[in-house]
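Colleague: kindly generate the corresponding structure for this input.
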Amino acid sequence: MKTKNIKKVAILGAGVMGAQIAAHFANAGIPAILFDLAAKEGPKNGIVNNALATLKKLKPAPLGSKDVLSLVEAANYEDDLDKLKQADLIIEAVAERMDIKKSVYDMVEDYIREDAIFTTNTSGLSINELATVLPASLQSKFCGVHFFNPPRYMHLVEIIPTDNTNQQVIDDLEAVLTTVVGKGVIIAKDTPNFIANRIGVFSIVSTMHHGAQFGLPFETIDALTGVLIGRPKSATFRTADVVGLDTLAHTINTMKNGLPDDPWHAHFDQPAWMQALIEKGALGQKSGAGVYMKKGRDILVLDTEKGEYRPQNAELDPQVIEIMKKGQPQDRLVALHALKDSPQAQFLWSIFRDLFHYCATQLEHIADTARDIDFAIRWGFGYGQGPFETWQASGWNRIVAMIVDDIDAGKTMASSALPAWVMKVDGAHGPEGSYSAADDSFKPRSAAPVYQRQLFPDRLISEQADYGETLFEDDDIRIWHQGDEIAIASFKTKKHIIAEGVLKGLRKAVAIAEKDFKGLIVWQTEEPFTLGANLAPAAMAIADGQVDAVTQSVDFFQQTSQTLRFSAVPTVLATRGMALGGGCEFSMSATSVVAAFETYIGLVEAGVGLLPAGGGLKEIARRTAKETFGKDLYPMLEHYFKKVAMAAVAGSALEAKEIGFLKADTEVVFNPHEILYVAKAKVNYLHDKGYVPPANEQNIPVAGEPGIANMEMILANMLEGHMISEHDYEIAKRIAIVMCGGYVDAGSLVNEQYLLDLERKYFMELIQMPKTLARIEHTLKTGKPLRN
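Modeller: Just a heads-up that it's a prediction; the model follows:
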């Protein structure tokens, strides 16, 4: 089935969400018209122009590259409604008020094309009620869509059909959001706050309730409800500050007003301290103070009793830490429950228990299956596991008995019984699918064509991935295939670090692919792609005086890159997440790259006192010579030089193309679960057109001594301005020497091996310097760079 063509989108409302949604469609190469009211003074598009200017400053950056902003056109409702006829998809994203949304519909309804999809971005208003003001002609193509903030980075989008939405509209929108902008789509029922916010906000309400019940201060609650239990490090109250206390209050009120019969209704109130903060304008991060407040370098926390901010003092119960860090997942909740004399243990057990109780009770009303709730919470709130998965991992029936005991003892937030279905099953997820309370059956995943592109989608606790047939495997790498004549290599090292075994394995993979397969893909089963080479053995060998051994290792790394480059069959790297150092060099050497949009790639060796010596600088010199043929080499080399000397990392695959770490024709895929599918298509295309490997280039013109002199002048100015240290100067000077082809005349012709020899020579000079060894040691210990 063909995905609906979206040639242009229109976004109604240039607020925080509207502007960022427009930016993300622009990231995907889709022009967007961003509408708002006509400004009363100055240019009529002033409101939208201000919103677009803000996009450039926001962190995390909504723009994959500053250039994509040119795809967003400013418009206003007074002059430009006719432009709506150009849009294939219209997303209304104005303020979360029925009256405001309805007034916008009155303005735009006559300008929406017959074949366009019309949606409202809302976090919880009734979609059916909003639809009542639309003419009959728009009813069938209207639905809700809920992007999470920030829209570029949050994987979840909920689609909420009305009673009248045409199924084809839902299918088209699901395919577009999944493939074109890379989202994880959940189809939600039209209930207050839909799925993710309904469960996620309940979880926050429960956390606030039990935190107060057990007398725990905010910073202790955050220390308990973050990474310790597999949730984001912003935990509960830091997240509330980031989202905005007013926004959180709004979602709690939506539940209070819209769910009068909910057994937990009595708890849908904001605590007094939160109301007090909102009344005085302390809304969180956006206002400079909320639960937390930054003072100088310190982050202070609110003391609710005194009504003032104080230093943090999160003291965790060592018994709780022991259970959460060392205990087996299936035993943790039982162990917390048993620790009766620890308020922190009882707090944690209580928030899990009430979350399970709530999810089990609401499943039939808010979601098609337990899968939808678990993915909504993982993708929308960043939990490592969804509620039903955590319950199942802890021993389903054991937990059921414990919850029933607590309900009977009056310890739970609501006194309603657990629904009968939880007693009939051994878990919410099974081999046949995930449980649907409404249908009393286990349902498989969607078989929609868009999901055939996800060879390895996000998995639930009950699902195993079938990683094909193994061709070779050791501790460092696995080489395998799926019966389609394409070999795949996946690293097994921690963070996919490039150890010696990975290098040997990649060579083996190329040899296997050349003999029996159409091509080779390097793809990892999860992020990151790789954090680069393992520096510890090299640093230790240098300390032991084994200089020759390290020289040979560098040569082996370089020749592995060359093996990828000159393979008789195409080699394709499928990257997502971090692809640093040697990972960047491999991608520059391979035949082709298929990059997830969120690929953060760079030559970062200068940060640890080294220069790239896995073929990266050689490739920069070679590519520059090719791309500037007949013109001055230097400007392009200087651009690369600044990026490498500053250890720059591209903030997206688009930026990596601009920098030149990825070629201009690199395929960028927005859904990270589709990169392997597209990489296979790329191998087949290259094979089918009759792939011929490149020749080893013998005549590469270089910038030579004049180029080095120019770069040294830049460095001298930076040193004088205290922008770099003396050691930074030493590193960057050697990067310049290699990039410019050494101390030869400008325009001298060199070959690839000559450039590799230069890389290796100057790498070896740097790694023997005490300051470089200090940088390596510091980074290995702390994970952070040392500026010495």
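Colleague: when you work out contacts or count neighbours from here on, use the C-alpha atoms and nothing else.
Modeller: Will do.
Colleague: next, the residue nearest the centre of the chain: secondary structure please.
Modeller: For the chain, residue 153 is the residue whose C-alpha lies nearest the centre (Cα atoms, centre = their mean; 5.2 Å). Reducing the assignment at residue 153 to three states with DSSP: H, G, I helix; E, B strand; the rest coil gives coil.
Colleague: run this one through as well so I can compare:
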Amino acid sequence: MPQLRIRKVAVLGAGVMGAQIAAHLANADVDTVLFDLPAKEGSPNGVVEKAIANLGKLSPAPFASKAKAAAITPANYDQHLELLRDCDLIIEAIAERMDWKKALYDRIEAYVAPHAILASNTSGLSINGLAEVLPESMHTRFCGVHFFNPPRYMHLAELIPCAKTDKQVLEGLETFLVTTLGKGVVYAKDTPNFIGNRIGVFSILSTLHHTARSGLGFDEVDALTGPLLGRPKSATYRTSDVVGLDTMAHVIKTMADTLPDDPWHQYFKAPDWLQALIAKGALGQKTGAGIFMKKGKDIVVLDLKAQDYRPATGVADPEVVAILKNKDPAARFAQLRASGHPQAKFLWAVFRDLFHYSAYHLASIAETARDVDLAIRWGYGWSLGPFETWQAAGWKQVAEWIAEDIVAGKAMSSAPLPDWVFDGRDGVHGADGSFSPARGGKLPRSALPVYQRQRFPDPVLGERAAPGETVFETDAVRMWHDGDGIAVLGFKTKMNTVGDGVLAGVLEAVDRAEKDFQGLVIWQPKEPFSAGADLSGAMASLQAGKLAEFEAMVETFQSASQRIKYSLVPVVAAVRGLALGGGCEFQMHSARTVFALESYIGLVEAGVGLLPAGGGLKEIALRAAQAAGPGGDVFAQLKPYFEAVAMGKVSTSALEAKELKLAREGDVVVFNAYELLHVAKAQARALAESGYRPPLPARGIPVAGDVGIATFRMMLENMLEGRFISEHDYEVSKRIATVMCGGDVDRGALVDEAWLLKLEREHFVALAQMPKTQERIAYMLKNGKPLRN
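Modeller: Here you go, the predicted structure:
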């Protein structure tokens, strides 16, 4: 099959979604042209230029690096339609109006290249309806591709074929979305709102209905429907405020207008209170008031009975929390159904109607139950989809309860559950695939070659990839392999923190890799890569007066980093999520790092009154010297490093980690986190095949010395005088500067790595013994955030 090559993409429409789609394409180094109407005044491209500028103000940031903004070419429909001729993919992302979209297709039709794909980023309009205006020759290259907001961060992309979309076009586009843009692709049938919003919005409507019936407050419902259910902190009503109450009402109206025969149609309407908020301009977060509002430092919530706002103090009752924390899903649901507590009754009702709706509509909206569960997890951030939740709770029993409630008139609809629900099954997912109503059996995952790059794809309940052959395993680490010559080491500690067990495991893994393998990859099955050193374990030794033991731990940490760096086989770090402190230092010492785009890297020890002592400052001094070159200005190279470390900066992406110089230019960034291990193993293998040798120990490292230290101290004294930093911040930063500059030696003096590591240890141990540092560590361990003392 010929491969689809996408070099250049046009995005039509510079609204919120179109501009952010363009930003994410630019993140991935895709040549991108962003179109909109010509501006009525000033620059003809003013509408697009303003949209690109506004992207820099959004949070979370659409750009993985601010520099990427310059990569988008602004254009307008009056002057630049000729640019479409060079585009391999055109993504239409204008407002959700069928007539406007069709008019735009009429306008661009003559400029679309014969090979180009045209895709509509609609959230629910009919793809076949949109295709009607296109010439027959374009139908094979037309489909829907629905990104979820914000496109950089939301994993889901729904792919919706029209009746004549060519299979090869879809598979080529799917491959591009998965690898280049890092998306999880789900195929949806051409039905209103597709899969994610059809099920997700119904879940919200069900919650609205049962909130009103139960008499619970909005804040109380959010306390119940957030993390306690494995869902985002914003839960239900805060999410509505973030999305925009006007947008929520529009989506509900779309469902009402396009699904007249849905058995739940009577519920597809915005409640009176929601319409009243919209009428007075209280649209949620974007207007500063909605269901919730900030008053001073307090959060207040709308109280329907009082017709006013009150303090948001609603919580989940301890009795219900105890039920939800039961680790047995079957027992949990039995207790929710049996309980007379209003909150428990509310939760059972919400789940019951979600399960009912999902089962009833599965055949019409998706090919398999897997598509529904992944769409909800990837598009709405739930830890489990509706079918997974039902199956885990005991399929047959829950189905009987739902059926009983339907007969008793307790369910939102009297529509019967489909016959397949009661065919003796124990669920819809298994090792052999997920249930497809159309096929009457289970379908395995896609065999498209792009998915061979995912050694451990995101599993649904009942799926488990082969774990590989264990080389050795302890309480702290596991080393394994697939028989391909590359070993993999993963940590098993909380947040993958580094303590004695992990350090011993790293040392043993490198020894074994040198003996039996071509390379070693450090990779974690789940985020984060590593949240840094095990502070609680380290401080326990110090507070017990075991100073020698504490110093030995620091030395072992440095030895592990050095062992990674000087291994005779390449050690590649595969990083996603947080790589802080010691986690950052491990990747700095690897032969190469492969980062997922959403990697947040930093040497953050200053936040707890310490300095990096796992070889991080040593590496910085070395890199600064190498960047300066013979006779160059080492101090100038150190300045950006010093600011990053002293302020505990954490990159907001892997691309920004390169700008902070905590990642190297030669390190690799992948956009799909599920491809991270594949790419890291490929990098290790390539290094090994090219005759890898570790770097020679650096012995003559020129340092900034006493002059550099004095210059940094002068900067710090000015900050202290201006009260930008505390006295202890000054102490910590002064010691960071001392190590980076190579200690109290002449400027330009030559030192070796051992000298720099010794400086790290001495200053780390000295800081660790200071009361203010210990206060900071204790505060961080208790509260999860830094103390500025």
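Colleague: tell me the counterpart of the residue nearest to the centre of structure 1 in structure 2.
Modeller: With TM-score structural alignment as the criterion, residue 153 of structure 1 lines up with residue 153 in structure 2.
Colleague: residues of stretch 647-659 of structure 2 that come out buried?
Modeller: By neighbour count, with 16 or more other Cα atoms under 10 Å as the criterion, the buried positions of stretch 647-659 of structure 2 are 647-658.
Colleague: now tabulate those in a markdown table and tack on distance to residue 396 of structure 2 and secondary structure.
Modeller: Output for these, formatted as a markdown table (distance: Cα to Cα, whole Å; DSSP: H, G, I helix; E, B strand; the rest coil):
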| residue | distance to residue 396 of structure 2 | secondary structure |
| --- | --- | --- |
| 647 | 56 | coil |
| 648 | 52 | coil |
| 649 | 52 | coil |
| 650 | 48 | coil |
| 651 | 48 | coil |
| 652 | 45 | coil |
| 653 | 45 | coil |
| 654 | 46 | helix |
| 655 | 49 | helix |
| 656 | 50 | helix |
| 657 | 50 | helix |
| 658 | 52 | helix |
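Colleague: nearest to residue 711 of structure 2, of these?
Modeller: Set against residue 711 of structure 2, the nearest of those by Cα to Cα is residue 647 (17.1 Å).
Colleague: what's the match for that closest one in structure 1?
Modeller: Alignment note (TM-score structural alignment): residue 647 of structure 2 maps to residue 646 of structure 1.
Colleague: name the nearest residue to that match, ignoring sequence neighbours.
Modeller: If the residues on either side of it in the chain are set aside, residue 646 of structure 1 comes closest to residue 606, at 6.9 Å by Cα to Cα, 6 or more residues apart in numbering.
Colleague: what's the spacing between the match of residue 153 of structure 1 and residue 651 of structure 2?
Modeller: For residue 153 of structure 2, the distance to residue 651 of structure 2 (Cα to Cα, to the nearest Å) stands at 15 Å.
Colleague: and residue 529 of structure 2, by the same measure?
Modeller: Taking Cα to Cα as the measure, residue 529 of structure 2 and residue 651 of structure 2 are separated by 14 Å.
Colleague: same deal with residue 421 of structure 2?
Modeller: Counting by Cα to Cα, the gap between residue 421 of structure 2 and residue 651 of structure 2 amounts to 48 Å.
Colleague: ditto for residue 38 of structure 2
Modeller: According to Cα to Cα, residue 38 of structure 2 and residue 651 of structure 2 sit 36 Å apart.
Colleague: got it, and residue 68 of structure 2?
Modeller: Shown here: residue 68 of structure 2 relative to residue 651 of structure 2, a distance of 15 Å by Cα to Cα.
Colleague: how about residue 409 of structure 2?
Modeller: When distance is defined by Cα to Cα, residue 409 of structure 2 is 54 Å away from residue 651 of structure 2.
Colleague: list the buried ones in the longest helix seen in structure 2?
Modeller: When structure 2 is scanned for its longest helix (criterion: DSSP state H), the result is helix 342-365. Of the residues in helix 342-365 of structure 2, 343-363, 365 count as buried by neighbour count, 16+ other Cα under 10 Å.
Colleague: got it, and stretch 685-694 of structure 2?
Modeller: Within stretch 685-694 of structure 2, the residues that qualify as buried by neighbour count (16+ other Cα under 10 Å) are 685, 687-688, 692.
Colleague: closest one of the residues you listed to residue 625 of structure 2?
Modeller: Distances from the buried residues of stretch 685-694 of structure 2 to residue 625 of structure 2 were compared by Cα to Cα; the smallest belongs to residue 692, at 23.6 Å.
Colleague: could you say which helix or strand contains that closest one?
Modeller: Assignment of secondary structure by DSSP states H and E places residue 692 of structure 2 within no helix or strand.
Colleague: what do we get in structure 1 for it?
Modeller: Under the alignment defined by TM-score structural alignment, residue 692 of structure 2 is paired with residue 691 of structure 1.
Colleague: would you mind confirming that that match makes contact with residue 569?
Modeller: Yes. The pair residue 691 of structure 1 / residue 569 is scored as a contact, 6.8 Å apart, by Cα atoms under 8 Å.
Colleague: just to be sure, residue 579 of structure 2 is in a strand?
Modeller: Yes. Assigned with three-state DSSP, residue 579 of structure 2 falls within a strand.
Colleague: how about it, what does it touch?
Modeller: The contact partners of residue 579 of structure 2, by Cα atoms under 8 Å, 6 or more residues apart in numbering, come to 528-532, 599-602.
Colleague: in JSON lines, list these along with neighbour count.
Modeller: JSON lines is the format used below for those (neighbours: other Cα atoms under 10 Å):
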{"residue": "528", "neighbour count": "22"}
{"residue": "529", "neighbour count": "29"}
{"residue": "530", "neighbour count": "27"}
{"residue": "531", "neighbour count": "23"}
{"residue": "532", "neighbour count": "25"}
{"residue": "599", "neighbour count": "25"}
{"residue": "600", "neighbour count": "25"}
{"residue": "601", "neighbour count": "33"}
{"residue": "602", "neighbour count": "28"}
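Colleague: which two of these have the greatest separation?
Modeller: Within the contacts of residue 579 of structure 2 (distances taken as Cα to Cα), the two that end up farthest apart are 532 and 599, at 14.1 Å.
Colleague: whatever residue of structure 2 lines up with residue 767 of structure 1: neighbouring residues, count only.
Modeller: If you follow residue 767 of structure 1 across to structure 2 using TM-score structural alignment, you land on residue 768. Taking other Cα atoms under 10 Å as the criterion, the count of residues near residue 768 of structure 2 is 21.
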